[in-house]
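**Student:** turn this into a structure:
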Amino acid sequence: MPVTAVDTDTDDLTMTLVGDFPAPAGRLWRAFTDPRQLERFWGPPGWPATFTQFDFTVGGRARYEMTSPHGEKSRGAWEFLRIDPENGFEVLDGFVDEEGNLTDELPTMRMTFAFTDTAEGSRLTNTTYFESAEALEQVVAMGAVEGSTMALDQLTAVLSDLRAYAEGKGTRTELISDQHVRITRLIDGPRELVWRAHTEPELMRQWMLGPDGWRMTVCEMDASPGGRYRFAWAPEEGVAGEPFGFDGETLLAERPRRMVTTEHMTDTDYPSTTNDLSLYEEDGATLITTLIEYPDKETRDAVLATGMTDGMEASYARMERVLLG
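**Tutor:** Reported below is the predicted structural model:
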């Protein structure tokens, strides 16, 4: 895990996060000062950020909003107080309303970012200064420690060249928590086409088949928010297995970047999951990231034990071969 320590000090009224990364400090600096790169990790899994303003000058302002899988938004703003190129910067960090005005319900904090080279790469030291113990306790109670740790654990992928990070590694499954799993797969093709492959039934029928020997018998997809979908599969004659299917609702759609859906196994009383799909393109390749939220650890483990990852890899390989080959 890149984050090595998170310490809260009620005497100094600070929260300090330290993380070590396999890249030089200059690369770390660029990740924190380019809003398009910041968007890939500034926000814990399931709450990605969108920076709508980024005036990186002393006295300038940045504004961002983080959107949950259900569409709730948490908005924040930075005022840049100090900029030391390549080494660090300091901001006044606060929660804002839809118009960008600071809110009174939550504290405003001073926050510093320092980047230093190490023998293995670089170190981030992020210190937040609070005006009172009550403000520190309020932010910690909101889950700031856990949220910051999960957000910055996404930074390693940002610092790496996308192809070097994921090409040839197939479909990878990571356990994020008892209820969350992150699945990633690099597709050698443009994001717009990968988005269409996930939302247009005529394309979905060509690749979303799982292991060889299965066919897709139902493919209905409405990718607009509030729309429904239904998929079903059955084995070819002579292939072992029972027909099955999934149905659900589209909760959020931001073409061609993000789509959130529920997923329920048709004709069962199994609980639904929430599937948060995001697409990021770099150098003609698209990283597919799916964050799945399960109701509990038992359901998570039962689903993973079905060989889900292998079935997804077979489908993604077919997508590259059939749609992009």
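
**Student:** going forward, measure contacts between C-alpha atoms and count neighbours the same way
**Tutor:** OK.

**Student:** how far away is the residue nearest the centre of the chain from Leu291?
**Tutor:** Geometric centre of the chain, nearest residue: Pro45, 4.3 Å, by Cα atoms, centre = their mean. Computed as Cα to Cα, to the nearest Å, the Pro45 to Leu291 distance reads 7 Å.

**Student:** now Leu279
**Tutor:** Distance from Leu279 to Leu291, counting by Cα to Cα: 12 Å.

**Student:** list the contacts of the closest residue to Thr128 other than its chain neighbours.
**Tutor:** Nearest non-adjacent residue to Thr128, counting by Cα to Cα, 6 or more residues apart in numbering: Met111, 4.3 Å away. By Cα atoms under 8 Å, 6 or more residues apart in numbering, Met111 lies in contact with Glu90, Val91, Leu92, Asp93, Asn126, Thr127, Thr128, Tyr129.

**Student:** how about the secondary structure of Met111?
**Tutor:** Of the three states, Met111 takes strand under DSSP: H, G, I helix; E, B strand; the rest coil.

**Student:** in strands, which of the contacts of Met111 appear?
**Tutor:** In strands, defined here by DSSP state E, the members of those are Glu90, Val91, Leu92, Asp93, Asn126, Thr127, Thr128, Tyr129.

**Student:** of these, grab the buried ones for ChimeraX.
**Tutor:** Listed next is the ChimeraX selection for buried residues among these, using 16 or more other Cα atoms under 10 Å:
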select :90,91,92,93,126,127,128,129
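
**Student:** still on that earlier bit, out of the contacts of Met111, who's nearest Glu249?
**Tutor:** Of all the contacts of Met111, Asp93 has the smallest distance to Glu249: 35.7 Å, by Cα to Cα.

**Student:** ok, that closest one - contacts?
**Tutor:** Counted by Cα under 8 Å, 6+ apart, Asp93 has contacts Gly76, Ala77, Trp78, Glu79, Thr108, Met109, Arg110, Met111.

**Student:** I have a second one here; can you model it like the first so I can compare?
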Amino acid sequence: MSVKSIDKDYEALTITALAEFEAAPEKVWELWADPRKLEGWWGPPTYPATVREHELSPGGTVTYFMTGPDGKTYHGWWHVLAVDPPRQLSFRDGFADEDGTRREDMPVTGVSVTLTARDGVTAVEVVTSFADRPQMDELISMGAVEGAAEAMSQMDAVLAG
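**Tutor:** All right, here's what the predicted structure looks like:
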């Protein structure tokens, strides 16, 4: 498994996931840049993602939903802040209603993705930032850490094609 660690930092209000892949940064970048590849890993295995809209450029929007084992869908969105292929991506990530309307009652997080080539592998760091401790605690209680680990564990298979 390429996921090396997922760490919570309650003082910095972040969750940091580290992974390494035996692939060039350009290939790993496609995990975010190609909506079909993003669908292959963004949701945990039992909550596969479907990407509806995918504009991976500053100011762009990505919308998606995950379908649970019971058929219920959970909708989300990204507001893309910065894109520097194949090195860096940052976006705000939040929850939405079925029609894509942002849910004001749910937390919005900041996400920063950094890809670094070293020693024949591509290291990936994904940092999720929270506005405050209650928001962080809420998402952790919803299974965000376990869900991220399960989702990211699918990245190798997507890279392998």
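
**Student:** what remains of the contacts of Met111 of structure 1 once you look at structure 2?
**Tutor:** Retained in structure 2 by both residues aligned by TM-score structural alignment, their matches' Cα atoms under 8 Å are the following of the contacts of Met111 of structure 1: Glu90, Val91, Leu92, Asp93, Asn126, Thr127, Thr128, Tyr129.

**Student:** closest to Thr309 of structure 1 among these?
**Tutor:** So of the kept ones among the contacts of Met111 of structure 1, ranked by how close each gets to Thr309 of structure 1 (Cα to Cα), first place is Asn126, at 35.6 Å.

**Student:** residue contacts, the closest one?
**Tutor:** Asn126 of structure 1 makes contacts with Thr16, Leu17, Val18, Met111, Thr112, Phe113, Ala114, as judged by Cα under 8 Å, 6+ apart.

**Student:** from Asp84 of structure 1, how far out is the fourth one?
**Tutor:** Which is Met111 of structure 1. If you go by Cα to Cα, the gap between Met111 of structure 1 and Asp84 of structure 1 works out to 14 Å.

**Student:** next: the third one.
**Tutor:** As for Val18 of structure 1, its distance to Asp84 of structure 1 is 19 Å (criterion: Cα to Cα).

**Student:** higher neighbour count, the two?
**Tutor:** Neighbour count, other Cα atoms under 10 Å: between Val18 of structure 1 and Asp84, Val18 has more, with 18 against 10.

**Student:** what does the more buried one correspond to in structure 2?
**Tutor:** Matched to structure 2 by TM-score structural alignment, Val18 of structure 1 sits across from Leu18.

**Student:** from Gly100 of structure 2, how far out is its match?
**Tutor:** Noted for Leu18 of structure 2: a distance of 30 Å to Gly100 of structure 2, by Cα to Cα.

**Student:** helices of structure 1, start to end?
**Tutor:** Secondary structure of structure 1, counting by DSSP state H: helices at 25-33, 35-38, 133-141, 144-152, 155-159, 162-166, 191-199, 201-207, 297-304, 308-318.

**Student:** with mean neighbour count as added columns, please give those in a markdown table.
**Tutor:** Formatted as a markdown table, these follow (neighbours: other Cα atoms under 10 Å):
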| stretch | mean neighbour count |
| --- | --- |
| helix 25-33 | 19 |
| helix 35-38 | 17 |
| helix 133-141 | 15 |
| helix 144-152 | 18 |
| helix 155-159 | 18 |
| helix 162-166 | 16 |
| helix 191-199 | 18 |
| helix 201-207 | 17 |
| helix 297-304 | 14 |
| helix 308-318 | 18 |
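
**Student:** figure out which of the ones you listed is closest to Arg258 of structure 1.
**Tutor:** When these are compared for distance to Arg258 of structure 1 using Cα to Cα, the nearest one is helix 191-199, at 8.8 Å.

**Student:** what range does that closest one cover in structure 2?
**Tutor:** Across structure 2, nothing matches helix 191-199 of structure 1 (TM-score structural alignment).

**Student:** which elements pack onto that helix?
**Tutor:** helix 201-207, strand 273-282, strand 285-293 (3 or more Cα pairs under 8 Å, 6 or more residues apart in numbering; DSSP states H and E).

**Student:** out of the ones in strands among the contacts of Met111 of structure 1, which is nearest to Gln154 of structure 1?
**Tutor:** Asn126 (15.7 Å).

**Student:** if I pick the spatially closest residue to that closest one that is not a sequence neighbour, what's in contact with it?
**Tutor:** Computed as Cα to Cα, 6+ apart, the closest residue to Asn126 of structure 1 that is not its neighbour in sequence is Phe113, at 4.7 Å. The contact partners of Phe113 of structure 1, by Cα under 8 Å, 6+ apart, come to Gly88, Phe89, Glu90, Leu124, Thr125, Asn126, Thr127.

**Student:** quick check: closest non-adjacent residue to the third one.
**Tutor:** The shortest distance from Glu90 of structure 1 to any residue other than its chain neighbours is 4.3 Å, reached at Thr112 (Cα to Cα, 6+ apart).

**Student:** same question for the first one.
**Tutor:** Across the structure, with Cα to Cα, 6+ apart as the measure, the residue nearest Gly88 of structure 1 apart from its sequence neighbours is Ala114 (4.4 Å).

**Student:** the strand ranked longest in structure 2 against structure 1, how far on average?
**Tutor:** Ranked by residue count and defined by DSSP E, the top strand of structure 2 is strand 73-84. Comparison of strand 73-84 of structure 2 with structure 1 after fitting gives an average deviation of 0.6 Å (mean Cα distance after the TM-score superposition for structure 1).

**Student:** which neighbouring elements make contact with that strand?
**Tutor:** strand 61-67, strand 88-96.

**Student:** superpose on structure 1 and give me the mean offset of the shortest one.
**Tutor:** Strand 61-67 of structure 2: mean distance to aligned residues in structure 1 after superposition is 0.3 Å, counting by mean Cα distance after the TM-score superposition for structure 1.

**Student:** the longest one too?
**Tutor:** In the superposition with structure 1, the average deviation recorded for strand 88-96 of structure 2 is 0.6 Å (mean Cα distance after the TM-score superposition for structure 1).

**Student:** residues in structure 1 aligned with that strand?
**Tutor:** The aligned range for strand 88-96 of structure 2 is 88-96, by TM-score structural alignment.

**Student:** got it, and the first one?
**Tutor:** Structural correspondence for strand 61-67 of structure 2: residues 61-67 of structure 1, per TM-score structural alignment.
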